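Engineer: Let me see the structure of the following:
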Amino acid sequence: MADIRDDVREWTGEPRLDVLLEHYYGLQLQSAQPYAGVLKVETDKGAYAIKRFRKGEEATWTLVEQVAEHVKQAGYIIPVPTLTQQGKRHFPGFAHRYMILPWQDGQQMEKWDRDGWLQVSRHLALFHTATRDWESEVDGATCLHLGKWTELWRESRRQMAIFQMAADLAGERQEMDELWLNHSIYADTMVDNAVQYLEQAGGDRLCLETSEHGKVCHGNLHRRNVLRTAEGVQLIDWRHLIVDVRARDLAQWLIYAYGRTGKPEIVVPLLRAYQSVSPLKEEEYQLVYAQFLFPHRISHVLYQTYDRQKYTTRQAEAHLNQAVTVEEKKLMLIRRFPDLIREAFGVTVPKVDWL
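Structural biologist: So this is what the prediction gives:
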């Protein structure tokens, strides 16, 4: 046990994790190993994943539990935190707060093949379909975005203006300030285009109308959150789960696939695979396209830098440079998407003028 304690202390900063697990869960720690951002622990009652429980996540995990209970009726399983013996989702440690979830066997999707891409698309459709008649009980949570795209995007534009002013008026400009000012006009233009396009497509009314096909999104689709299992694939890490229409998840998934492959054409087989489970309405393609237009990565970096002050100057520069690169690379997908879906599905999506 001493060796396990030493290893766990090195990995997590927790000197007596075994004592905490026994006290809060009645679990006897047998072994531990870091794995893909979590700590896998073997106990006398099975394997678990230990994750940090971050400040402000209470409402999100309440939402996850509600959605998990609902989709279970359709045979879709979302792992939820195992409650402590005191009925809590998390427990305090020496370094941080933590929660434990049942361990899911599988391998991360390190290398993508055609079958893997298609499996995830079909699996995503199954999840969205299972949320069609779900109703939220989490009042006022920040994870409720259904029918609020215009409001949220305009608020992001307002924040960008404040961040521009902060950078412009800084007594001693940092390199991050100069970098943001250099790209601010581009970001502003993208937000304005996204809002205008959304409003012309039908705005938040359209989002609400399409919610009958799915009301909840995973919210963080990438390879580290997909497991290959004996049954196929499984999505993990649900802490970014958000109440919104499926077009949001689909757009993120298509952008990610394009980023990994460099081929705009990848969207066609992925959309076909998704629709083999749940067909899309013609207007939903416009919502996907509107999501393409919005510079999500840039907006996120700016918020984390100027509002939350999460990054050092050097970290902020690196994140913003990466975000700009991603957004600029996305332009090829934005240009090609209307033509690709017209040829493949006979759907016409208006293209923004400057493209």
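
Engineer: contacts and neighbour counts: CA atoms only from here.
Structural biologist: Noted.

Engineer: Three-state assignment for the residue nearest to Ile50 when sequence neighbours are not counted, please.
Structural biologist: Among residues not flanking Ile50 along the chain, Ile100 sits closest, at 4.5 Å (CA to CA, 6 or more residues apart in numbering). Classification of Ile100 using DSSP: H, G, I helix; E, B strand; the rest coil returns strand.

Engineer: Who are the contact partners of Ile100?
Structural biologist: Ile100 makes contact with 48-51, 81-82, 90, according to CA atoms under 8 Å, 6 or more residues apart in numbering.

Engineer: Nearest to Leu227 among the residues you listed?
Structural biologist: Nearest to Leu227 among the contacts of Ile100 is Ala49, at 14.2 Å by CA to CA.

Engineer: how about this one, so we can line them up?
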Amino acid sequence: MTEQIDNRNVIQNVLDLYPFNVQNVSLISMKSGRTTWLVDTDEGQKVLKNTQIKPQKMLFIAEAHEHLQNNGLSIAKIHRTKNGAITVGAEQSAFVLYDRVEGNEVIYYNEEKLMETMTFMAQFHQLSKGYVPNPESKKRGRLGKWHKLYRWKLQELEGNKKIAQSLSTDPFSMMFLEHVDNMLQRGREALQELDEAPYQNWTREWIEASGFCQQDFTIARFIDTEDGLFMKELHSITYDLPSRDIRILINKVMKKMSIWDSELALKMIRAYHSVHPLTEDQYKVLWTDLKFPHLFCSIIHKYYLGQKASWSDEKYMWALQNIISLENSKSEFLNQIPVLVKSINDTKEGE
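Structural biologist: As a prediction, the model looks like this:
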């Protein structure tokens, strides 16, 4: 497949489908099942992306991109072909074409940009509502499926615990065993909370709103322009609660700091709240998802499945220590939900 998508004739045939005069094409990158090219045209620079994904799945993502674009989100304009197609299928891969956006890189350690990212996320969720996907697209969603996900992760953690108990001289396994019972307990508590009204009600409401989340909301998707943050592309979407994106980004930021910073977490949530305020019950769902040890499960999963072949034992140990420090320092924050939620709801817009 790589040989096919790197073939100049294939690229030219795809570009001929679009209403632009192409002047030059240069390869930008080839990684993680995605290849991108910079395309110089008579109407400015474009980015052509080929992803190893079924065209029906790309159709779901691409039309969501256009839905956000049409609703006014600051996102690179995606283009349709002369015949009105938003994707071009090629066996088990698909092409999309969108404008290139120029600007500066955004970094996690700039608090001002971090808050802008949270307000952008809030706009993203607000503007995602009302999305009606093409009947031919392959939809993806986890609405109402959190029970299954939590159970699967807890069962895997239990299984890896048994493996660790048989590796008595393995330093990673020894450290894992010191903390796994606490993480399992927190995970089980979170699982029980999904049976309560807040999760059930918000799931029904979000299904009715027909909104989606990005599922991996990272700063790498953005470029900093004179007009503010701009999303370079829509990498993926799924039907799920907005809290999933909030949880993933907050965890990602705290992971880089190696400790839970409650003040920063609240600032991030308040920035989000100023644009897309959540109810007290909806914040309870966010707290449930933050309580579940997603990051702990992730590093344990990677280790016992050997997913990071290039990682040394020392790097695995460092990563586990980092996650344990983060998860343990999060406890006080998780136990103060009534007070913290009140402080979020009392925040006036613009403060």
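
Engineer: Let me have the contacts of Ile100 of structure 1 in TSV, extended by secondary structure and distance to Trp153 of structure 1.
Structural biologist: Putting those into TSV (DSSP: H, G, I helix; E, B strand; the rest coil; distance: CA to CA, whole Å) gives the following:
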residue	secondary structure	distance to Trp153 of structure 1
Tyr48	strand	38
Ala49	strand	35
Ile50	strand	35
Lys51	strand	31
Pro81	coil	32
Thr82	coil	36
His90	coil	33
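
Engineer: okay if I get the residues you listed as TSV plus distance to Glu231 of structure 1 and neighbour count?
Structural biologist: Converted to TSV, these look like this (distance: CA to CA, whole Å; neighbours: other CA atoms under 10 Å):
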residue	distance to Glu231 of structure 1	neighbour count
Tyr48	20	21
Ala49	20	21
Ile50	24	20
Lys51	25	19
Pro81	22	21
Thr82	23	16
His90	30	21
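
Engineer: Turn the residues you listed into JSON lines, including distance to Val267 of structure 1.
Structural biologist: As requested, the contacts of Ile100 of structure 1 are exported to JSON lines (distance: CA to CA, whole Å):
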{"residue": "Tyr48", "distance to Val267 of structure 1": "36"}
{"residue": "Ala49", "distance to Val267 of structure 1": "33"}
{"residue": "Ile50", "distance to Val267 of structure 1": "35"}
{"residue": "Lys51", "distance to Val267 of structure 1": "33"}
{"residue": "Pro81", "distance to Val267 of structure 1": "34"}
{"residue": "Thr82", "distance to Val267 of structure 1": "37"}
{"residue": "His90", "distance to Val267 of structure 1": "39"}
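
Engineer: between those residues, which is closest to Leu179 of structure 1?
Structural biologist: Out of the contacts of Ile100 of structure 1, the member with the shortest distance to Leu179 of structure 1 (by CA to CA) is Lys51, at 34.4 Å.

Engineer: from memory the closest one sits against His96, does it?
Structural biologist: No - counting by CA atoms under 8 Å, Lys51 of structure 1 does not reach His96; the two are 9.9 Å apart.

Engineer: What's the local residue count around Ser32 of structure 2?
Structural biologist: Using other CA atoms under 10 Å, Ser32 of structure 2 is surrounded by 8 other residues.

Engineer: distance of it from Arg140 of structure 2?
Structural biologist: Ser32 of structure 2 is 20 Å from Arg140 of structure 2, where distance means CA to CA, to the nearest Å.

Engineer: just the strands in structure 1 please.
Structural biologist: Ranges of strands in structure 1, per DSSP state E, are 29-35, 38-43, 46-52, 91-92, 97-102, 107-108, 216-217, 226-229, 232-235, 242-243.

Engineer: who wins for proximity to Trp134 of structure 1 among the ones you listed?
Structural biologist: Shortest distance between Trp134 of structure 1 and the strands of structure 1, using CA to CA, is found for strand 216-217: 8.4 Å.

Engineer: in stretch 304-318 of structure 2, what's buried?
Structural biologist: Neighbour-count burial for stretch 304-318 of structure 2, with 16 or more other CA atoms under 10 Å as criterion, is recorded at 316-317.

Engineer: Quick check: the residue sitting nearest the centre point of structure 1 vs Ala167 of structure 1, distance?
Structural biologist: For structure 1, Asn220 is the residue whose C-alpha lies nearest the centre (CA atoms, centre = their mean; 1.9 Å). In this view, Asn220 of structure 1 and Ala167 of structure 1 are 29 Å apart by CA to CA.

Engineer: Give me the number of neighbouring residues for Gly56 of structure 1.
Structural biologist: Neighbour count for Gly56 of structure 1, taken as other CA under 10 Å: 9.

Engineer: on that earlier part again, reformat the strands of structure 1 as CSV; add distance to Leu179 of structure 1.
Structural biologist: Converted to CSV, the strands of structure 1 look like this (distance: least, CA to CA, whole Å):
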stretch, distance to Leu179 of structure 1
strand 29-35, 35
strand 38-43, 34
strand 46-52, 33
strand 91-92, 40
strand 97-102, 36
strand 107-108, 35
strand 216-217, 32
strand 226-229, 34
strand 232-235, 36
strand 242-243, 31
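
Engineer: So which of these is nearest Val67 of structure 1?
Structural biologist: Each of these has some distance to Val67 of structure 1 by CA to CA; the shortest is strand 216-217, at 8.1 Å.

Engineer: Pull up the aligned stretch in structure 2 for that closest one.
Structural biologist: Under TM-score structural alignment, the match for strand 216-217 of structure 1 in structure 2 covers residues 212-213.

Engineer: what do you get for stretch 272-288 of structure 1?
Structural biologist: Aligning stretch 272-288 of structure 1 against structure 2 (TM-score structural alignment) gives residues 270-286.

Engineer: What residues of that stretch count as buried?
Structural biologist: By 16+ other CA under 10 Å, the buried positions in stretch 270-286 of structure 2 come out as 270-278, 280, 282-286.

Engineer: Mind checking which of those residues land in helices?
Structural biologist: Counting by DSSP state H, the buried residues of stretch 270-286 of structure 2 place 270-273, 280, 282-286 in helices.

Engineer: Can you list the buried residues in stretch 121-131 of structure 1?
Structural biologist: Going by neighbour count (16+ other CA under 10 Å), the buried part of stretch 121-131 of structure 1 is 121-131.

Engineer: do stretch 160-171 of structure 2 as well
Structural biologist: For stretch 160-171 of structure 2, the neighbour count (16+ other CA under 10 Å) marks 160-161, 164 as buried.

Engineer: Considering these, which is situated nearest to His179 of structure 2?
Structural biologist: Among the buried residues of stretch 160-171 of structure 2, Lys161 lies closest to His179 of structure 2 (CA to CA), at 10.3 Å.
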